[in-house]
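Asker: okay, sequence plus prediction incoming.
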Amino acid sequence: MGCVTTAHTRARDRGGEPAREARERCGACLPRHREGVTSTVTEQTSPSDIRDAGSPEQEPTPESQPASLEPSAASHTPDVALQADTTAGVPARDDVEPPAAAQAPVDTAAEPPAEEPQAPVDTAAVPPAEEPQAPVDSAAVPPAEEPQAPVDSAAVPPAEEPQAPVDSAAEPPAEEPQAPAEPQATVDTPVEPPADEPQAPEEPQASADTTPAAAGPEAVGARPTPRPRPMPRPAPLPHTPAAAAPVAPAAPPVDARDAAEAAAWGRVDDDGTVWVREATGERMVGQYTGADREEALGFYVRRFLDLQAQVALFEARLPQLAAKEIDQTLTTLTEALQEPTAVGDIDGLRARLERLTAAADERRAQAAAERESAKAQAVAERTAIVEQAEKIAAQDPSRTQWKQSGERLRNLLDSWKNAQRNGPRLDRPTEDSLWKRFSHARTAFDRHRRQYFSELDASQAQVKSAKEQLIARAEELSTSTDWARTAIAYRQLMDDWKAAGRAARKDDDALWARFRAAQQSFFDARSAQNAEVDAEYGENLKVKLALLEEAEKLVPVTDVKAAKAALRPLQDKWDAAGKVPRNDVQRVEGRMRAVEQAVRDAEQAAWHKTDPEKKARAEGAAAQLEASIKALEADLAKARDTGDDTQIAEAQAALDARRAWLDQVQRTARD
């Protein structure tokens, strides 16, 4: 059959011609394709198969309702016509299955749609009687004048692989039925034929496109027409199989009790229309033709159970959700429950959502309180960071440990960034105010540090200049031979060095090395000179040591006059002996001074004993005490005569004291 369908297929496979333009080109010959399909099915299908396929009145005709066709059926009709032409021109083979089984429509799944997702397969795989019609939603019908785009289908593989992957995207009926007029995304889904069903006959060339199951009833119910003449078969196009898409996960198991309770709220008409009972009356939710009532009702029950599961999940997660997520979820669920295409207790589910709305208001208030509490805590933490930074910046620059303080400020900045990144967001005025304080503290710290080190550099430069002057003076004195005065000058230079302060560590160490070298040069020269002098004074030391031995024999002094007479010639010889080595001066001079001091002490003690004034004072005091003792003895005698014990005791005590005083005075006078 000459048609642009082949060109359309080539353009689609090569990506050269847009799909919409090809559809428009193919629209003119669509009736001829349908006629070809009718002729082919009439010739190759037995009357019993036609009866099993169902009544044609259950499927709207293309002329009256083109929009109610399945997208896959509308898109594959031209390809079916092409297949009819190519099949008609090929003689039947004895080693394949009968033609009736080869031209049977497709069954979307081996099991009912409620248990397994629908997967399009080769048109010759399953008999037409088991093909359920796609559900029709009452609210989703696109304009009838827009034709559906043909769906890309994979070529039939060689005879050893009769089943070929077909591009189709029908979602699993257990989860979401597709409206007949809605376009479906294509998915390459390889389907294995059931074990108990006959295999499709082998094709000489695997180039014909497959026809979806929805075209089966329409083709069977059409008026028979003469078979078209065989046309030249187009050359097979190179086709690259599309990558297999991931298989959709199986539908979750449905609780039978929940499904039964939900099914009690709906019913199904004879024409497959599904109704749900609500408080305002019955409402049509969709149409599921070509299937039994239990399957049609179960499809929309599963939709209700999905909505119920979403509401239950929202109820379980409500205590942990934020206000924004609560609002988004409530909006989504409210829109989904306005007029849902589902069968179940819709009013009860709406009431449950209303109760959750009230609970959501409480959760919003709680979340707002938690947010305010977290914000207050974040403000306190940020304020603590700022206060620590201000405390560091307020330190005395002269006593600040700059390295440790700078490290603490960097850690505080990291803490600020971490709180800003991971903590709750603060309002702009509060955050700006705290950041300005923190930034001002860091700026003040940096300013104080720069100022301190600038002043330190200037001070160290002055210290360096002063010490260089001291070094110049020390280097001038390093060659002096005036040992005594130069030593005094070096002591003064050392005091000035200490008072000058410290320069930079590196500079100060170098300056001290130069100053110390100048001093050492002078003191080394003096030490060498003293060594020469000490060598000359060695004999003098021997003489003085001999004189010390004679002088120390006079101690202890027993006769002052004899000791003084013996010491005088020894002192003359001592002076005549001369100087001794520098290191022995204090030792020998100290021993001689000790002998001289002992003689002076003995002379002083002898003089005190013979002092006439002292003797006269002692004799006068003794005379007075003797007179007082006589008077007290007379008083004691009178007291004894009177017998007064008190007077006797007082007179006796006074008499004893005077006698003790007299004894001491007489002993002093004798010494």
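Answerer: That came in fine, so what should we check first? Numbering: from 1, shown residues only.

Asker: going forward, measure contacts between C-alpha atoms and count neighbours the same way
Answerer: Will do.

Asker: and the helix or strand where Thr332 lies, how far from the chain's centre?
Answerer: With elements taken from DSSP states H and E, the one containing Thr332 is helix 323-336. From the chain centre to the centre of helix 323-336 is a distance of 31 Å (Cα atoms, centre = their mean, to the nearest Å).

Asker: quick one: list the elements packing against that helix.
Answerer: Counting contacts by 3 or more Cα pairs under 8 Å, 6 or more residues apart in numbering; DSSP states H and E, helix 323-336 packs against helix 293-317, helix 346-393.

Asker: what is the subsequent helix or strand relative to the lengthiest helix in the chain?
Answerer: Determined from DSSP state H, the single longest helix within the chain is helix 428-477. Once the chain leaves helix 428-477, the next helix or strand it forms, by DSSP H and E, is helix 483-500.

Asker: take the one below as the second:
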Amino acid sequence: MSSDPWGRVDETGTVYVRTADGEKVVGSWQAGSPDEALAYFERKYEGLVVEIGLLEKRVRTTDLSSKDAMAAIGHLREQVDAHHAVGDLDALRGRLDKLVELVDKRREERKAQRARQSEEARQAKEALVVEAEELAQSDQWRSAGERLRALVDTWKGLPRLDRKSDDELWHRFSHARSAFSKRRKQHFAQLDAQREEARRIKEQLVGEAEALSGSTDWGPTAARYRDLMAQWKAAGRAQREHEEELWNRFRGAQDVFFAARSSVFAERDAEQAENLKLKEELAGEAEKLLPVTDLKAARAAFRQINERWEAIGHVPRDARPKVEGRMHAVERAIQEAEEAEWRRTNPEARARAAGLTGQLQAAVDKLKGQIEQARAQGNTAKAEKLERELEGRQALLDQALKGLQEFGG
């Protein structure tokens, strides 16, 4: 017979293990000594210790599911309860009980974690739905479309919720995308219609521009081209494949007209520059007539110069006031000389001037006599007053005499 703290072998070869509920038969051993029997069943016990230790480690350190963990615990518990090992089986049962508690705790933790993850996924999907519904109203077709596609990828990466919640959120999300796509399709359909209308209008404008390109009616045609350009801008853009071709034709027609006009204007400018040179020479010739000493000769010479002036033609607009001003100055000087000559030779005016002179001379002579009389009488104050009056009358007489001299005496 052999024994140790946890088991023994009786004389029949029966092996027992000691438990809290008393001894339990482990098995029968007939092949060797009792010590070998205990050693064999003790090794089986150590095997259970190792398996339980490995299971404890897996439960603590891996994502072993609760179901698989409980199955493994049940399997080990069956082996422990079968009492086919010698050792502290009650301690193994205690470790398995604690392992069950750990698995239950991990199950609750995972359940809570799944609940958190589910709530986070719900919130994330709700945020995606809200953003998608906002984007559905956007007119930023490119950026909003790209963002909606990115939201779809984000949605696919999120965990599924319960079917009802997931379906409801997906319906809103999908509806928002569809609404945006419908609005975008309508927008581009309208844009296509507008561009087609713009193409039709611009083809008409091109036709008129090409018809005008050979016109020599420079002013009205240039004004019409400005009107056509304003209409072109107001028409909007045509389709890309038509816009450039139409613009090249439109611009080309204008270029033909304006190049021709520029050529003509360049010739005109050269002619007007030559005209200006000739008129400046004539203005200088006219200015030599001043001052007027021989009115008749000056008048005849100016008339001949003016006839040559009128035959020359236009000069540049910016130079016109100066050169014409020189001629007008000579013309005014001759006119003033004519007016002076007329006044000098006018009999009525000469008679009026002579009459006025005579009246003033009589008034001066009278005042002189009164002054002499006042001084003879010793009335100095009256004499001084009359002398002041005499000064004024004498000044008027001098002026009248000068005017009379202009009439030749």
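Answerer: Yep, it's here. From a predicted model like this one, the values you see are computed outputs, not experimental measurements.

Asker: would you pull the TM-score for this pair?
Answerer: The TM-score (TM-score structural alignment, normalised by the length of the second structure) is 0.66; 313 aligned residues with a Cα RMSD of 3.5 Å.

Asker: which part of the second structure lines up with stretch 362-379 of the first structure?
Answerer: Residues 105-122 of the second structure are where stretch 362-379 of the first structure lands when matched by TM-score structural alignment.

Asker: quick one: contacts of the matching stretch?
Answerer: When contacts are defined by Cα atoms under 8 Å, 6 or more residues apart in numbering, stretch 105-122 of the second structure is touched by residues 66, 158-161.

Asker: let's see 7 Å
Answerer: 66, 158-159, 161 (Cα atoms under 7 Å, 6 or more residues apart in numbering).

Asker: how much does it stray from the first structure?
Answerer: With mean Cα distance after the TM-score superposition for the first structure, stretch 105-122 of the second structure departs from the first structure by a mean of 2.0 Å once superposed.

Asker: which bit of the second structure covers stretch 495-514 of the first structure?
Answerer: Against the second structure, stretch 495-514 of the first structure falls on residues 230-249 (TM-score structural alignment).

Asker: picking that back up, what's the most buried one of the helices and strands packed on helix 323-336 of the first structure?
Answerer: Neighbour counts (mean count of other Cα atoms under 10 Å) averaged over each of those peak at helix 293-317, with a mean of 20.

Asker: and it, how far from the second structure on average?
Answerer: Mean for helix 293-317 of the first structure is 2.9 Å (mean Cα distance after the TM-score superposition for the first structure).

Asker: show me what that helix is packed against.
Answerer: The contact analysis (3 or more Cα pairs under 7 Å, 6 or more residues apart in numbering; DSSP states H and E) places helix 293-317 of the first structure against helix 256-263, helix 346-393.

Asker: and the first one with helix 346-393, angle?
Answerer: Between the axes of helix 256-263 of the first structure and helix 346-393, defined by axes from the mean of the first three to the mean of the last three Cα atoms, to 10 degrees, the angle is 110 degrees.

Asker: hmm, who's touching helix 256-263 of the first structure?
Answerer: Contact with helix 256-263 of the first structure is made by 297, 301, 343-345, as judged by Cα under 7 Å, 6+ apart.

Asker: list the contacts of stretch 9-23 of the second structure.
Answerer: By Cα under 7 Å, 6+ apart, stretch 9-23 of the second structure touches 1-3, 6-8, 24-30, 34, 86, 89-90.

Asker: with stretch 348-356 of the first structure instead?
Answerer: With Cα under 7 Å, 6+ apart as the test, stretch 348-356 of the first structure has contacts from 308, 311, 315, 337.

Asker: nearest to Glu476 of the first structure among those?
Answerer: Distance to Glu476 of the first structure across those (Cα to Cα) is lowest for Glu315, with 97.5 Å.

Asker: what's the spatially closest residue to Val256 of the second structure that is not a sequence neighbour in contact with, if anything?
Answerer: The spatial neighbour of Val256 of the second structure that comes closest, neighbours along the chain excluded (Cα to Cα, 6 or more residues apart in numbering), is Ser213 at 5.8 Å. Counting by Cα under 7 Å, 6+ apart, Ser213 of the second structure makes contact with 253-254, 256-257.

Asker: turn those residues into JSON lines, columns for neighbour count.
Answerer: Below are the contacts of Ser213 of the second structure laid out as JSON lines (neighbours: other Cα atoms under 10 Å):
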{"residue": "Ala253", "neighbour count": "21"}
{"residue": "Gln254", "neighbour count": "23"}
{"residue": "Val256", "neighbour count": "15"}
{"residue": "Phe257", "neighbour count": "21"}
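
Asker: for the first structure, longest strand please?
Answerer: strand 281-288 (DSSP state E).

Asker: now it against helix 293-317, angle please.
Answerer: 110 degrees.

Asker: what's the mean deviation for strand 281-288 of the first structure versus the second structure?
Answerer: Following superposition, strand 281-288 of the first structure is found to deviate from the second structure by 3.1 Å on average (mean Cα distance after the TM-score superposition for the first structure).

Asker: would you mark the buried spots in that strand?
Answerer: 284-288 (16 or more other Cα atoms under 10 Å).

Asker: same deal with stretch 247-260 of the second structure?
Answerer: Under 16+ other Cα under 10 Å, the buried positions of stretch 247-260 of the second structure are 249-250, 252-254, 257-258, 260.

Asker: closest to Gln373 of the second structure out of the contacts of stretch 105-122 of the second structure?
Answerer: Nearest to Gln373 of the second structure among the contacts of stretch 105-122 of the second structure is Leu158, at 137.6 Å by Cα to Cα.

Asker: which one in the first structure is aligned with the closest one?
Answerer: So Leu158 of the second structure corresponds to Ala419, using TM-score structural alignment.

Asker: for its match, give its distance to Trp435 of the first structure.
Answerer: Distance from Ala419 of the first structure to Trp435 of the first structure, counting by Cα to Cα, to the nearest Å: 12 Å.
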